[in-house]
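K.L.:
sequence isn't available, so here's the structure alone:
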């Protein structure tokens, strides 16, 4: 199945592409924003696609630009499909803002109506997805969501401002992407509106900020926080990705005497699993990533190189660690990671992960760093 994603370079698009890469029977078509200015490329894109997830949109600009651009992006895509002689299933990312009197909501609503008419006239399939507030790693501060903005501000010591302490209905990016994957595979006919279900409702903006400050304090005090809900877990995992990568490594105090040394590694509020491994010289472990589990490595004996790379990117972050100078290193969600014994003796590493291993739902995906 060929799947096209407009707006692939954005927050949701990037996560969706990475998720679909794990599906052996799905091919994600190339797409760049510049295709909208190149009619032949847009037509070729539409002609090859079995399904198009239309995520491209504008929500920051002058009011008339926001309104007209969201309509234009939909119309150009449908015109390209007509010119190619194809009828791909269209999954359109709309917003709960359609219920409000603002240019973004009005533009999205008009685009939904255009899609509905196009599907009806051509007996084509389409779904307008009404999406609640989305948060997760990779969101752009001051653009994608209040969570992205607050995470950035708390992580870098800036002063967040609550303009309206409203109640939010929210969905983490992982759940949204899974819902979209289900709609991609669904045998759809006609055009309908699909209200994407929030996974948490009624969360006040002030509560989000309080949680982020509590996560920051836990981190600085060397504690692993407890989570009373999946939302808190997902918010913590999101917050960590906004920190400076230098802060993912925390030096530990080693108390030494005639007997040897004692090092406090992880202090828990609750939950999680601690394990350890021994690794022979020259051997590499890992080369996988998690989407919901947070993890920490601590070398207690030997020397090692720990490498991380956010999936979908090229930059590799490396930490050279040693049991002689203990530290722990964070493995954020959606960062593939490995550890290599670079010394001449056995490597001993302690691991903490936020939930016990479940072979039926391991949340572990192979990818070379």
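P.N.:
Yep, that arrived. These numbers were taken from a predicted model, which means no experiment stands behind them.

K.L.:
switch to C-alpha atoms for all contacts and neighbour counts from now on
P.N.:
Fine.

K.L.:
from memory residue 20 sits against residue 29, does it?
P.N.:
No. Residue 20 is not in contact with residue 29 according to Cα atoms under 8 Å; the separation is 11.0 Å.

K.L.:
and the spatially most central residue of the chain, helix, strand or coil?
P.N.:
Centroid check for the chain by Cα atoms, centre = their mean gives residue 137 as the closest residue, at 4.2 Å. Put simply, residue 137 is coil when judged by DSSP: H, G, I helix; E, B strand; the rest coil.

K.L.:
would you mark the buried spots in the helix or strand residue 152 falls within?
P.N.:
Assigned by DSSP states H and E, residue 152 falls within helix 146-155. Buried residues in helix 146-155, counted by 16 or more other Cα atoms under 10 Å: 146, 147, 148, 149, 150, 151, 152, 153, 154, 155.

K.L.:
now stretch 234-250
P.N.:
Buried residues in stretch 234-250, counted by 16+ other Cα under 10 Å: 234-243, 248-250.

K.L.:
and if you look at stretch 163-181?
P.N.:
168, 169, 170, 171, 172, 173, 174, 176, 177, 180, 181.

K.L.:
what about the helices in the stretch 101-250 of the chain?
P.N.:
Ranges of helices in the stretch 101-250 of the chain, per DSSP state H, counting those that start in this stretch, are 103-122, 146-155, 173-185, 205-221, 230-242.

K.L.:
and residue 346, which of the ones you listed is closest to it?
P.N.:
helix 205-221 (29.9 Å; Cα to Cα).

K.L.:
check which helices and strands the closest one sits against.
P.N.:
Counting by 3 or more Cα pairs under 8 Å, 6 or more residues apart in numbering; DSSP states H and E, the packing neighbours recorded for helix 205-221 are helix 146-155, helix 230-242.

K.L.:
right, and the helices of the stretch 101-250 of the chain - which one's nearest residue 308?
P.N.:
Among these, the nearest to residue 308 by Cα to Cα is helix 230-242 (12.3 Å).

K.L.:
okay, the angle between the closest one and helix 173-185?
P.N.:
If you take axes from the mean of the first three to the mean of the last three Cα atoms, to 10 degrees, helix 230-242 sits at 100 degrees to helix 173-185.

K.L.:
now helix 230-242: how far from the chain's centre is it?
P.N.:
Offset of helix 230-242 from its chain centre (Cα atoms, centre = their mean, to the nearest Å): 10 Å.

K.L.:
for stretch 83-92, same thing?
P.N.:
Worked out by Cα atoms, centre = their mean, stretch 83-92 lies 27 Å from the chain centre.

K.L.:
residues in contact with the host helix or strand of residue 73?
P.N.:
Using DSSP H and E, residue 73 falls within helix 63-84. Helix 63-84 is contacted from outside by 36, 39, 42-44, 46-47, 54, 56-60, 87-88, 103-104, 106-108, 110-111, 114-115, 118, using Cα atoms under 8 Å, 6 or more residues apart in numbering.

K.L.:
this is the comparison structure:
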């Protein structure tokens, strides 16, 4: 199948083209501002499906709205007519098409062109009125307020919020791409004469801002957001895509002594915390037990032994562990336990605990195994 994508270097186009190639669609005609205009006719001659994503929403002059959103659409359809190519055509419109403003008027004019084209030729047309789109590869101060906020907060730049209570209708780029590929397969989501992305989000501006700032602070706290919430998961991925390229990494607080080190990596309120423990050769750590706090140990380098003894028993249980054979060892409550490095090099253990460490209530009681 030969697929024409106009606006291929734009926010939606770039994501769509990447995923089409991921799914083995190899004949993709990418048409953008830098493409030789003579190629448009050739692409229109051979295309089996057209994604018309080209458009402007923040031009230098308001005349560009009609020149691009209407004028280029007219040119595209004229080329399809010239070659009598009646393949399906999808167009990226906007919910602003319902508003009386220069941008909305230009989008509405493009829609009307497509409806008329369908009547004239019998071609299938799919008109999507997208709400505010967000996700990776979006442009700050152009595509969406989320792109601007993510970029500015990630780069320690100020943002302006006029009304925290304003609610935004949002659609995530991966959900857009999934729907557009479904449309390619003839399984678009119809709502009368228009099509839509079935997954959208309605979120207040204040909540968006608070979430983005919490993402930035999470590095200091070793926390991660609640990615069980679909919008939070999508917004966090978007925020990470705006990190400065020299700031992908961040430091952790290492608690170091002569026995090795202990470093907290990830903390969550509902899933506990993950840490990395480094034990020097011959060192034993632990010798304590818990009422409710439980853990999982995974030795990833070196070798040693984890010993257990029920607090009211004399029997010692041993589990020999090694980075050569990865296995998780549960640390049940009511058993005092320790871990000893039996090797000559550092032993590295990934440790998970079911709760965050609370110095006021550590639930940790010293007792030799």
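P.N.:
Looks like it came in fine. None of these values were measured; they are calculated from a predicted model.

K.L.:
nearest to residue 142 of the first structure among the buried residues of stretch 234-250 of the first structure?
P.N.:
Closest approach to residue 142 of the first structure among these (Cα to Cα): residue 242, at 13.0 Å.

K.L.:
excluding chain neighbours, what is closest to that closest one?
P.N.:
Excluding its sequence neighbours, the residue lying closest to residue 242 of the first structure (Cα to Cα, 6 or more residues apart in numbering) is residue 152, at 5.6 Å.

K.L.:
show me what contacts that neighbour?
P.N.:
Residue 152 of the first structure neighbours (Cα under 8 Å, 6+ apart): 141, 239, 242, 243.

K.L.:
quick check: the second one vs residue 12 of the first structure, distance?
P.N.:
Applying Cα to Cα, to the nearest Å, one obtains 17 Å for the distance of residue 239 of the first structure from residue 12 of the first structure.

K.L.:
now the first one
P.N.:
Distance of residue 141 of the first structure to residue 12 of the first structure, given as Cα to Cα: 14 Å.

K.L.:
more crowded one of those two?
P.N.:
Using other Cα atoms under 10 Å, the more surrounded residue of residue 141 of the first structure and residue 12 is residue 12, with 24 against 16.

K.L.:
where does that one sit: helix, strand or coil?
P.N.:
helix.

K.L.:
that one reaches residue 172, doesn't it?
P.N.:
No. The criterion here is Cα under 8 Å, and residue 12 of the first structure misses it with residue 172 at 10.4 Å.

K.L.:
how long is stretch 117-132 of the second structure end to end?
P.N.:
End residues of stretch 117-132 of the second structure are separated by 27 Å (Cα to Cα).

K.L.:
next: stretch 268-275 of the second structure.
P.N.:
End-to-end for stretch 268-275 of the second structure, by Cα to Cα: 12 Å.

K.L.:
how much space separates the closest residue to residue 159 of the first structure other than its chain neighbours from residue 161 of the first structure?
P.N.:
By the measure of Cα to Cα, 6+ apart, the closest residue to residue 159 of the first structure outside its immediate chain neighbours is residue 153, 6.3 Å from it. As judged by Cα to Cα, residue 153 of the first structure and residue 161 of the first structure stand 10 Å apart.

K.L.:
now tabulate the helices of the stretch 101-250 of the first structure in TSV and tack on distance to residue 264 of the first structure.
P.N.:
Listed next are the helices of the stretch 101-250 of the first structure as TSV, based on distance: least, Cα to Cα, whole Å:
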stretch	distance to residue 264 of the first structure
helix 103-122	51
helix 146-155	24
helix 173-185	33
helix 205-221	12
helix 230-242	21
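
K.L.:
and residue 192 of the first structure, which of those helices is closest to it?
P.N.:
Closest to residue 192 of the first structure of the helices of the stretch 101-250 of the first structure, according to Cα to Cα: helix 103-122, at 7.6 Å.

K.L.:
now what about the closest one, what contacts it?
P.N.:
The list of residues contacting helix 103-122 of the first structure from outside it, by Cα under 8 Å, 6+ apart, reads 58-59, 63-64, 66-71, 74-75, 78, 87, 92, 94-100, 124-126, 128, 190-192.

K.L.:
narrow these to those that are buried.
P.N.:
Buried among the contacts of helix 103-122 of the first structure (16+ other Cα under 10 Å): 58-59, 66-71, 74-75, 78, 87, 92, 94-98, 124-126, 128, 191-192.

K.L.:
quick check: the helix holding residue 152 of the first structure aligns to which part of the second structure?
P.N.:
Helix 146-155 of the first structure corresponds to residues 145-154 in the second structure, going by TM-score structural alignment.

K.L.:
distance from the matching stretch to the first structure after superposition?
P.N.:
Mean deviation of stretch 145-154 of the second structure relative to the first structure after superposition (mean Cα distance after the TM-score superposition for the first structure): 0.6 Å.

K.L.:
same check on stretch 170-183 of the second structure?
P.N.:
With the first structure overlaid, stretch 170-183 of the second structure shows a mean distance of 0.7 Å (mean Cα distance after the TM-score superposition for the first structure).

K.L.:
of the helices of the stretch 101-250 of the first structure, which is nearest residue 306 of the first structure?
P.N.:
Closest approach to residue 306 of the first structure among the helices of the stretch 101-250 of the first structure (Cα to Cα): helix 230-242, 17.1 Å.

K.L.:
and that closest one with helix 146-155, angle?
P.N.:
With the same axes, to 10 degrees defining the directions, helix 230-242 of the first structure sits at 50 degrees from helix 146-155.

K.L.:
what about helix 230-242 of the first structure, how far off from the second structure?
P.N.:
Following superposition, helix 230-242 of the first structure is found to deviate from the second structure by 0.9 Å on average (mean Cα distance after the TM-score superposition for the first structure).

K.L.:
tell me what that helix is packed against?
P.N.:
Using 3+ Cα pairs under 8 Å, 6+ apart, helix 230-242 of the first structure sits against helix 146-155, helix 205-221.

K.L.:
format those as a markdown table; extra columns: distance to residue 278 of the first structure.
P.N.:
Shown next, in a markdown table, are these (distance: least, Cα to Cα, whole Å):
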| stretch | distance to residue 278 of the first structure |
| --- | --- |
| helix 146-155 | 34 |
| helix 205-221 | 27 |
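
K.L.:
quick one: which of those is nearest residue 274 of the first structure?
P.N.:
Using Cα to Cα, those put helix 205-221 closest to residue 274 of the first structure, at 17.5 Å.
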